[in-house]
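Chemist: Got a predicted structure plus its sequence, pasted below:
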Amino acid sequence: MGDKPGLLLVNLGSPDAPTAKATRKYLGQFLHDYRVIDTTRWLWCPILHGIILRVRPAKSAKAYASIWAEPEGLEGPHDKMEAPLVRITRGQAEGVQARLGENVEVEIAMRYGNPSIGHGLDALKAKGCTRIAVLPLYPQYAGATTASVYDGVAMALEERMDVPELRFLRHYYDDPRYIAALASSIDDHLATLDWTPDCIMTSYHGLPQSYVDKGDPYQGECFETTELLRQHMGKTKSELYATFQSRFGPKAWLQPYTDKTLEKLPDEGVKKVAVMMPGFSADCLETLEEIKIEAHETFEEHGGTHFTAIPCLNTREDHLDLLADLARERLLNGWL
């Protein structure tokens, strides 16, 4: 069949269905990852299995159910059968495949859940790919995301005798084309509104502060993304700034917190807010439910009058162009 290079697009993942059973299985895999929770296993596992996986799946399943059919405009063979994150990633793969042409095979994988990394590697192997490039769909590097993809690939290959040649993309948080795509997405979305926001918040997924204290560069890369976006758009620090969402557990997480910032803004005279999530390449639970629904409610409860969540880059043409260019220039160079 020849020796085409393969490209594996990897994102975080979602449950197979918006049910407590499926969510429990997904959370069990996710929260067992030492990159995600670095607490000693003898202490963490009893908490995880004795408390969290007994209580949280039902609540999380309800949240997934509220966004399962979103976002609009993704009709097709996978419509409503898979979580938004998985459906969008499939659309991204189709767009990247069209741009790279028949000389490359493109597949998707999820770090947790399905389709698994092992499934993606098997699919590429079945197509004759012995050289595989892995593109984690995380613009900013973090040990809990990008490095965990490295681990996932290694674990998927650890019992195989025939291991492919591998290349990995570490990050693309400062690529000018990524910054330009973010700026264009803001302009396009705000043009659909009949009001103008007082400020734009860039909300990134949080990490425990201890991870950054140990050397994780994630926080700095998030701040740099926002600074580059600010410069590109000619905004001031009060007009466009970074916050962090999705706290979990009692530890201190990266600040400023998105929810706490939204709570205090109305008292400071900021009544109209737009929130974008530059660290997410595709809309998912954390953007569609946590920000679009929960954060919206929080802002209005504290006196805000206008709120909008700017969609992730998803399958925008400029985003697909970026992903294809990153693959050509930084992963497939010399293989084509």
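Modeler: Looks like it arrived, so ask away.
Chemist: going forward, measure contacts between C-alpha atoms and count neighbours the same way
Modeler: OK.
Chemist: And the residue nearest the centre of the chain, how close does it get to residue 206?
Modeler: For the chain, the residue whose C-alpha lies nearest the mean C-alpha position (C-alpha atoms, centre = their mean) is residue 280; its distance is 3.3 Å. With distances taken as C-alpha to C-alpha, to the nearest Å, residue 280 is found 12 Å from residue 206.
Chemist: Quick one: the strands in the stretch 1-150 of the chain, in order.
Modeler: Secondary structure of the stretch 1-150 of the chain, counting by DSSP state E, counting those that start in this stretch: strands at 5-11, 105-110, 131-136.
Chemist: A further structure is provided below for comparison with the first:
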Amino acid sequence: MTLPTNHPDVKTGKIGLLLVNLGTPDDPSTSSVRRYLKEFLSDRRVVNIPRLIWLPILHGIILNTRPKRSAAAYKKIWREDDNESPLRYFTAQQSHQMALKWPDLVVDYAMRYGNPSLSEKMAAMTKQGCDRILVVPLYPQYSAATNASVSDAVFDYLKAQMWQPTIRIAHPWYRHPAYIGALAAQVQAHLATVTDEPDKILLSFHGLPKESLPKGDPYYCHCQVTGRLLAEALGWPTDRVLISFQSRFGPAKWLQPYTSDTFEALPAQGVKNLLVLTPGFATDCLETLEEIGMEGVETFKEAGGEHCTLLPCLNDSELGMAMLEAVLTDELAGWYTPEQGL
């Protein structure tokens, strides 16, 4: 088709694949952490408290006290060689690996909070000619505080666009056979390297306020399904694969049992050898490496536990990338297949 000579240069016909993770400070300084927490904790999906009550607390107390403590924690896990947070490093690696696997697509990554921003990456994909974009919230289990927040940001961006690309939001993969299989294979590979099997496996998921469940958020149920299916895949009884919830914040009751309480209680119940996974996180981050890998392990041992091993998140491992490829192949059906191309 011949276009008029004065037709604007508009690129079309490409498919974008945008991986979206939660977010991270740009560096482990107090000021950078404060900027990140301000954006994160201002999201109504994250903190569902009336603004007249919450904003004075956020700006008057939390942003004046928490950033310094969080910055100290980030410094413990910061990747000095890359000058990068683990979360952004591994998300970038996942994006890079998917781009190598599927060179026909425009593949990139964004953060819901912080940099690179979701709107920035959506605009860049559109400019490159993507008129179809698969947005992939990197959360295996759906929650309004994570998946829905990503959708909110995507459609807030689209509201300002005259020509909107067609959008798909990837379905959570909490029960996808490739995801359960990758978790089981990771556990089995670890067990093959040890002489004593763990007494229990603890699956620690990020917590949510307890009120989220009766309000209709399926997150708690998704976590339970993941735990049950993993136990079945391993051939273990369900009471040997435990589920707990970490990272609670504020005075309200959150989903239970709490991971911190579980670490304290298990040794008294005869659990001396514990294997821990954090399957709700697609990449390692502050909550996995510092909260569980450092604080949690220390709590368990101080309570009388002897051995506590934290397996890394699937990250950009061979298992993790094969899992993502299988999940996203399903999500791209009708748009793109690796064998047939566009």
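Modeler: Cool, got the structure. The shown structure was predicted, so the numbers you read here are calculated from the model rather than taken from an experiment.
Chemist: tm score of chain vs chain?
Modeler: Remark: TM-score between the superposed chains equals 0.94 [TM-score structural alignment, normalised by the length of the first structure]; 327 aligned residues with a C-alpha RMSD of 1.4 Å.
Chemist: And the residue nearest to the centre of the first structure, how far from residue 152 of the first structure?
Modeler: Look at residue 280 of the first structure and residue 152 of the first structure: by C-alpha to C-alpha, they are 19 Å apart.
Chemist: just residue 24 of the first structure next, same as before
Modeler: Spatial separation of residue 24 of the first structure from residue 152 of the first structure under the definition C-alpha to C-alpha is 20 Å.
Chemist: Equivalent analysis for residue 141 of the first structure, please.
Modeler: The gap separating residue 141 of the first structure from residue 152 of the first structure is 15 Å, by C-alpha to C-alpha.
Chemist: who's more crowded, those two?
Modeler: Under the criterion of other C-alpha atoms under 10 Å, the comparison of residue 141 of the first structure against residue 152 puts residue 141 first, with 24 against 19.
Chemist: From residue 67 of the first structure, how far out is that one?
Modeler: Taking C-alpha to C-alpha as the measure, residue 141 of the first structure and residue 67 of the first structure are separated by 27 Å.
Chemist: try residue 199 of the first structure
Modeler: With the distance defined as C-alpha to C-alpha, residue 199 of the first structure ends up 26 Å from residue 67 of the first structure.
Chemist: now residue 172 of the second structure, nearest residue through space, not along the chain?
Modeler: Computed as C-alpha to C-alpha, 6 or more residues apart in numbering, the closest residue to residue 172 of the second structure that is not its neighbour in sequence is residue 140, at 5.0 Å.
Chemist: Let's see the distance spanning stretch 117-134 of the second structure from one end to the other.
Modeler: Using C-alpha to C-alpha, the gap from the first to the last residue of stretch 117-134 of the second structure comes to 16 Å.
Chemist: just to revisit the earlier point, which secondary structure state is assigned to the residue nearest to the centre of the first structure?
Modeler: The three-state label given to residue 280 of the first structure by DSSP: H, G, I helix; E, B strand; the rest coil is coil.
Chemist: How much space separates it from residue 149 of the first structure?
Modeler: 15 Å.
Chemist: same deal with residue 162 of the first structure?
Modeler: Using C-alpha to C-alpha, one gets 20 Å for the distance from residue 162 of the first structure to residue 149 of the first structure.
Chemist: Between those two, which is the more surrounded one?
Modeler: In this view residue 162 of the first structure and residue 149 are compared by other C-alpha under 10 Å, and residue 149 has more residues nearby, 25 against 9.
Chemist: Tell me the residue in the second structure aligned with the more buried one.
Modeler: Structural alignment places residue 149 of the first structure opposite residue 150 in the second structure (criterion: TM-score structural alignment).
Chemist: Aligned to residue 40 of the first structure, what sits in the second structure?
Modeler: Under TM-score structural alignment, residue 40 of the first structure pairs with residue 50 in the second structure.
Chemist: And for that match, the neighbour number?
Modeler: The burial metric for residue 50 of the second structure, expressed as a neighbour count using other C-alpha under 10 Å, is 9.
Chemist: next one: the one 10 residues further on
Modeler: Burial of residue 60 of the second structure, expressed as a neighbour count using other C-alpha under 10 Å, amounts to 11.
Chemist: For the residue lying closest to residue 280 of the second structure once chain neighbours are set aside, pull up the helix or strand it's in.
Modeler: Nearest in space to residue 280 of the second structure, with sequence neighbours left out and distances taken as C-alpha to C-alpha, 6+ apart, is residue 205 at 5.3 Å. Per DSSP states H and E: residue 205 of the second structure is located in strand 200-206.
Chemist: Just give me the mean distance for that strand relative to the first structure.
Modeler: Average distance, strand 200-206 of the second structure versus aligned residues of the first structure after superposition (mean C-alpha distance after the TM-score superposition for the first structure): 0.5 Å.
Chemist: right, and the helix or strand after that strand?
Modeler: Counting by DSSP H and E, the element after strand 200-206 of the second structure in chain order, helix or strand, is helix 219-234.
Chemist: what's next to that following helix, contact-wise?
Modeler: Contacts made with helix 219-234 of the second structure from outside it, assessed by C-alpha atoms under 8 Å, 6 or more residues apart in numbering, are listed as 141-143, 174-175, 180-181, 183-184, 188, 203, 205, 213, 237-238, 240-243, 255, 280.
Chemist: Could you give me the ChimeraX selection string for whichever of those residues are buried?
Modeler: Only the buried entries of the contacts of helix 219-234 of the second structure go into this ChimeraX selection, using 16 or more other C-alpha atoms under 10 Å:
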select :141,142,143,174,175,180,181,183,184,203,205,213,241,242,243,255,280
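Chemist: What's the separation between the residue nearest to residue 172 of the second structure and residue 31 of the second structure?
Modeler: Plainly put, residue 140 of the second structure is 31 Å away from residue 31 of the second structure if you go by C-alpha to C-alpha.
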